[in-house]
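Novice: sequence and predicted structure below; questions after.
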Amino acid sequence: MASLVEAVLTGLASNIHVKHAATLAAASNIWRRQGADLVLCDWNLPDGYGLDLVRIIRQTSEHTPVIIISASSDREHVKQALHLGIIDFIAKPFDMATLHQRLQTVFERINTVKPAEGAILPPLDHWLEQALSEKLQLPGELSAEQVTPLLGQADSLTPSDLATRWKNETALITRLLQLANNISLKRSGNAISRPVEAISILGVEMSLNCAMAMALNIARGLTHPRLKEQAVLYQAHAEQVAAIARAMAISINLDSASCHAAGLLCRCGELALLRTLQDYIDQGGHPDENEIENILKQWGPRYGNRLKIQWQLPIPLRELIGAVHVVPSHATRKALLVMHLASLRVASRLRGPEAERLLRRAGLDQHKWLNAPDA
C-alpha cells in the first residue's frame, strides 16, 4: 500500500521526492533530519501510532500539512486527528482515483508542485548523477481508460489474464516485479522474474491498483519531441527483442516468460534516463539536443544497472538483460545466447559464421533464423 501511495505522489509532479519510513522511529528521524513539505501517515505503525508522529511534528512545526490514513474512520479517531491539526483524513480501503484527486487538491493548496522562484539548476551532469542516488522512474503511456474497465472484473480475472494483457507494458511489468520481489524476498528469500508470478504474489486486485496508480501518473509522460521520439524507438526495440527471444525460447523448450520479460527490460536504463532529462527540462533546463545521443550512450548503462538493483531483480534475470547487449562468450546457459541472438536479429546482424556458431550453441534451427526476413 505504501508503494502505491508513493506511485500516486510521484505522479503529481516531476520535482517531488518521497521518503518512505516503515516505522515511527524511522519517520521521526527523517523529520528531525530534514523535515518535509507534506506528511502522510498511517494510524497504526509497528512501533507506535501515527498521531505520535504528528505530535513530534507539531513540536517544531505548526503548519506542515499532515494527512492521516486509517482503516478506522469513526468519529473519535477523526476527532483526535483533527485536534492535532491534520488537513485530511483518508479512510482505507480507498481507490487510486480518489486518492489521486485528494492529494492533487492538497498539492494545489500548499503549492509544492511549482519550482521555487529564482532556483538555479545544477549542470546537467550533476543532475543526472544526483538522480542515480534517488528512485528512478520510467516514462509510461498506460491510460486510465485501459485500466478502469478491469476494476469491475477483478473477481473473474486471473494472473495469467493480466500478464497476457500487459505483456508489453514495460513500466507496469517492472513495477509489479519490484513490488512482488519486495514481498517474495522477505517471505522466502527467493526472487522472481516472471510477470505472472508477480501478479500471483500481489493478487489481481493489488495489481490492478498498481496499474491505476501508474495510469494516473501525469508526470511520467515525455513532452519534449526529441525525447519522446527516442522513447518510442527504445520501446519498439525492446518489444521486438522480447517477442523474438520468446519465440526462440519456445522453440527449444526454455523459459519463454523470463526471456520475454528480459527483452522488455533491456532498454529500461535509457527510458529512465529520458524521464530524468524530461524532469530537467521541466525545471527550466536546456540540454544540448546534439548531445542527447552521447548522453544516452554514456549514462544509459549506469541507469540500467541502478534500476536492476532498485527493482531487486533476481540475478538470472539481470544476466538475461545483460546478454542482450554483450555476447555471453563463456556462458553455458542457452537462455543467455537466446537473448543476444534476439538482439542481433532485431539489429539485422544475425548473419555470418559467428551467428551460425551462436545458433548452434543455443540449439536453434540455423536455417529458420538465418533465412527469416529481417525484423
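Specialist: In hand now; what should we look at? Being a predicted model, the structure only gives us computed values, none of them experimental. Residues are numbered from 1 along each chain as shown.

Novice: CA only for contacts and neighbour counts going forward, please
Specialist: Will do.

Novice: and the longest helix anywhere in the chain, what does it pack against?
Specialist: In the chain, taking DSSP state H as the definition, the longest helix is helix 225-251. Counting contacts by 3 or more CA pairs under 8 Å, 6 or more residues apart in numbering; DSSP states H and E, helix 225-251 packs against helix 256-264, helix 268-282, helix 334-346.

Novice: one more structure, for comparison:
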Amino acid sequence: MNTLILEDDLLMAELLETILAGIYPRLSADIVTSVEEAGNKWQPGRYQLVICDWNLPDGSGLELVRQIRKDDREVAVLMISGRNDRESVLAAAHHGISGFVSKPFSVEMVRDRLKTILPPEQDGDGDHSDLEAMLKAACEGHFQLPTTLAPADILELMERTDPLDANQLAERWRDETGLTTRLLDVANRNSFRRSGEPVSTLSEAIRLVGTRMSLDIALGLALDNTHALSDAGLRERAEAFQHQSEDVAHYAQAMFRQLRLPANEAFTAGLLSRAGELVVLSVLQQYLAGGGSLTDERIEQALKDWSQPCGNRLKVQWRLPLELRELIGAIYFLPRGGAKQDRIAMRAAALVAQGRVAEPECQRLLRFAGLDPDDFADTADTEPEAD
C-alpha cells in the first residue's frame, strides 16, 4: 500500500510508518516534511492513504488536503494535529478528511483510527497468490521483521514511575532482532541528517531516538500482527534461526572483548545475521494467510533462493552502517587475503556457534584473530552464556 506522510518531526513520521507497517503488510511510505514537498509528491491514484500534520514550517496541512480533494474524493486522509478544539476538528472535517487524531496520541489510538478509515483487507496491497512476486516485493520495499515483544510488557514499561534509561532498555531488548533493525533504521535516518555519524548498536539507537519514542516504536511492533508467524512450522524455523543468530552474537561479543574491539557492534552483527531468513519466513506466512499452500520442500527452496538477496537488500534499506553490514557478511564469507581482525573474529564466532571448533578452518581463524583455540575447546556441546 502506498502512503504519503506529511510530518516535519522525523521521529514522529518514523513512528507512524512503524504503526502503518504493522497493519498493512506491503507498505510503501513516502515521508515529506513540508507542504510544498507533499504537493509535489501528490499525484491522483498514486497513494491509497495520506497522513498529514496540521502545522508545518511552510504552511498548513489543510492546503494539501484541499489539493487532494480537488483530484480525489475517495483516498483516505488522516489529519494529525496538536489542535483538539471543536472548531479545528470541524474545520478539518469541512475539508473532507477521513479521520482526525490529536497530539499527543497513543499508538493504539492511531491503529484504531487507521483500521476504521482504511480496513487492512481493503488496502489494495496486491496479489497474494504469486509467492515469487511477494518475495521480490519484500526485498525491494519496506519490510518490518516480526518480534516476540508483548504489548503488555511495553505498556508496563511506559507506566513505570522510574523509567529505564537507554542502557537498561538495550539490555532488556538485546535479543529482539526486529526491534533492533527498526530502531537502527530510525536512528540512522535521523543520525545522518544531524551529524553524519552512523549508529551501529541498540543502545546508541535508543539514546538518539529517545527512550519514550523507542517505547512507542516497540509498542507499534508488539501490536503488529501482519508479520507474526502463526504457522507452527514457520515459527519453529524462525525460532531456530533466532537461536543461531543469538549464539553467534554472544560468541562474537566475548571474542571482541578479549581482543579489545567494539563488542556491542559484534553482538549486533551476530544478532542480525539471520535477518534474511526471518524476512522470507514472514513473507511465507503472508502467502499462507492469502490462501496459498506450502510444502516443506518449497519452504526450504524459498529460504535457499531468497534469504541472502533479501537480507543484503534490506540491510541497505534499513540504513545499517557499512561497517556493520561488513561484519555481518564476514560471518558467512571472508575475502582472500587482507581480512581485518574483526572480520576474522566474526567468522570464527560463527564457526564456534556451529560447534565446529575442532575444524582446521576454525582453529586457524582463531589463531589469526589473536585468540587461543583452547579457550573454546569445550563449546561444541554447550551454548554461550549471556553477559
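Specialist: Yes, it's here. If you're wondering where the values come from, they're calculated on a predicted model, not measured in any experiment.

Novice: turn the helices and strands packed on helix 225-251 of the first structure into JSON lines, including mean neighbour count and distance to S143 of the first structure.
Specialist: Listed next are those as JSON lines, based on neighbours: other CA atoms under 10 Å; distance: least, CA to CA, whole Å:
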{"stretch": "helix 256-264", "mean neighbour count": "27", "distance to S143 of the first structure": "19"}
{"stretch": "helix 268-282", "mean neighbour count": "23", "distance to S143 of the first structure": "17"}
{"stretch": "helix 334-346", "mean neighbour count": "25", "distance to S143 of the first structure": "28"}
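
Novice: looking at those helices, which is closest to Q310 of the first structure?
Specialist: In terms of CA to CA, the element of these nearest to Q310 of the first structure is helix 268-282, at 11.7 Å.

Novice: can you tell me what part of the second structure the closest one aligns to?
Specialist: Mapped onto the second structure using TM-score structural alignment, helix 268-282 of the first structure covers residues 275-289.

Novice: got CSV for the helices and strands packed on helix 225-251 of the first structure, with distance to R55 of the first structure too?
Specialist: Below are those laid out as CSV (distance: least, CA to CA, whole Å):
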stretch, distance to R55 of the first structure
helix 256-264, 46
helix 268-282, 35
helix 334-346, 54
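
Novice: and M213 of the second structure, what's its match in the first structure?
Specialist: In the first structure, M213 of the second structure lands on M206 (TM-score structural alignment).

Novice: next, count neighbours for that match.
Specialist: Neighbours of M206 of the first structure under the rule other CA atoms under 10 Å: 17.

Novice: secondary structure element for it?
Specialist: helix 204-215 (DSSP states H and E).

Novice: what's in contact with that helix?
Specialist: Helix 204-215 of the first structure is contacted from outside by 4, 7-8, 11, 95-97, 100, 140-144, 147-148, 150-151, 154, 157-159, 162, 172, 175-176, 199, using CA atoms under 8 Å, 6 or more residues apart in numbering.

Novice: G48 of the first structure is nearest to which of the helices and strands packed on helix 225-251 of the first structure?
Specialist: Using CA to CA, the nearest of those to G48 of the first structure is helix 268-282, at 36.8 Å.

Novice: average gap between the closest one and the second structure?
Specialist: Compared with the second structure after fitting, helix 268-282 of the first structure deviates on average by 1.4 Å (mean CA distance after the TM-score superposition for the first structure).

Novice: how far off centre is the match of helix 268-282 of the first structure?
Specialist: The chain centroid and the centroid of stretch 275-289 of the second structure are separated by 14 Å under CA atoms, centre = their mean, to the nearest Å.

Novice: same check on stretch 42-53 of the second structure?
Specialist: Centre-to-centre, stretch 42-53 of the second structure and its host chain are 23 Å apart (CA atoms, centre = their mean).

Novice: before we move on, the earlier item: if you count neighbours, what's buried in the longest helix of the first structure?
Specialist: Neighbour counts over helix 225-251 of the first structure (16 or more other CA atoms under 10 Å) mark 227-228, 230-231, 234-235, 237-249 as buried.

Novice: next, count neighbours for the closest residue to Q278 of the first structure other than its chain neighbours.
Specialist: Spatially, and ignoring its direct neighbours in sequence, Q278 of the first structure is nearest to L222 (6.3 Å; CA to CA, 6 or more residues apart in numbering). Neighbour count of L222 of the first structure, defined by other CA under 10 Å: 22.
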